[in-house]
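Participant: Curious how this folds, go ahead:
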Amino acid sequence: ANQARNSQAVCCYFAMAMTKVGRGFQSRVDKLNAFVGKSAVGRYFKLDARNSCFTRELRAGTATFLTMAYILAVNASILTDSGGPCTVADCTPTCSDSSVAASLCQGRSANGTLLSLV
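Facilitator: As a prediction, this is how the structure comes out:
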């Protein structure tokens, strides 16, 4: 019973310490948001008028950047695995030869449409 009370006390002290850390961190975030909101950057992006704050926009921008980076990194692999027939090598040799007229540089798209240089 005594050991259970001690572990509860330790747990309580830990929770109180984390609450203090959380409050200190939150006050710093609030100060940062207030500072940036009043700065030229905050006025330019109208953070207060749009009822937003710097840290929220920073999180949103980071999530968007990471999503786009993932899409760019994985997109080539997805397209390669799809079995698409068109590659740059299919078109380049004929069209880059200077003895071939530009009007003869043609090809077909995946759905059969004739493509040519204009």
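Participant: C-alpha from now on. contacts and neighbour counts both.
Facilitator: Fine.
Participant: Pull out the buried positions in the helix or strand harbouring residue 12.
Facilitator: Per DSSP states H and E, residue 12 falls inside helix 2-38. Neighbour counts over helix 2-38 (16 or more other Cα atoms under 10 Å) mark 33, 36, 37 as buried.
Participant: gap between the first one and residue 11?
Facilitator: Distance check for residue 33 against residue 11: by Cα to Cα, to the nearest Å, it reads 32 Å.
Participant: structure for this one too, so we can compare:
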Amino acid sequence: MQIPTVAISGVPDPLPEGLHVLDVREQVEWDHGHIDTAIHIPLMELPDRLDEVPDGQTLVVCKVGGRSAQATGWLAAQGRAAVNLDGGMLDWEAAGRPMVSETDHPPQVV
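Facilitator: Got it, this is the predicted structure:
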């Protein structure tokens, strides 16, 4: 199965209304830096928390694109419209896209 994938250059800035972002990284990664509007569901919890993913187009992110590719494939198999961000949050950060942090430090990808 082909995983729908987009590079950071293909992601509109700012993100369009109606595009949901799903971050499948672990809690510590999320805490250090994430996309402000993202929904956080770690990859291993996704099957049990599918009902928390809104209907509609979803951009799936992780650190580099591996876990998010797995999540995107699984979501597609569930009939969801999902696309993987190739390069993940590392490319998001490198492109200077905005992030927020749940720590007392500036946002960063860990």
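Participant: Overlay them and tell me the TM-score.
Facilitator: Scored against TM-score structural alignment, normalised by the length of the second structure, the superposed chains reach a TM-score of 0.17; 38 aligned residues with a Cα RMSD of 4.9 Å.
Participant: which helices and strands does the helix holding residue 12 of the first structure pack with?
Facilitator: Applying 3 or more Cα pairs under 8 Å, 6 or more residues apart in numbering; DSSP states H and E, we find helix 2-38 of the first structure packed against helix 54-81.
Participant: what's the nearest residue to residue 42 of the first structure if we skip its chain neighbours?
Facilitator: residue 36 (5.4 Å; Cα to Cα, 6 or more residues apart in numbering).
Participant: follow-up on the earlier one: beyond the helix holding residue 12 of the first structure, next helix or strand please.
Facilitator: Defined by DSSP H and E, the subsequent element after helix 2-38 of the first structure is helix 40-44.
Participant: Go through that following helix and flag the buried ones.
Facilitator: Going by 16+ other Cα under 10 Å, helix 40-44 of the first structure has these buried residues: residue 42.
Participant: where's that helix relative to the chain centroid, distance-wise?
Facilitator: Using Cα atoms, centre = their mean, to the nearest Å, the mean C-alpha position of helix 40-44 of the first structure is found 23 Å from that of the whole chain.
Participant: just to revisit the earlier point, between the helix holding residue 12 of the first structure and helix 54-81, how many degrees?
Facilitator: 90 degrees (axes from the mean of the first three to the mean of the last three Cα atoms, to 10 degrees).
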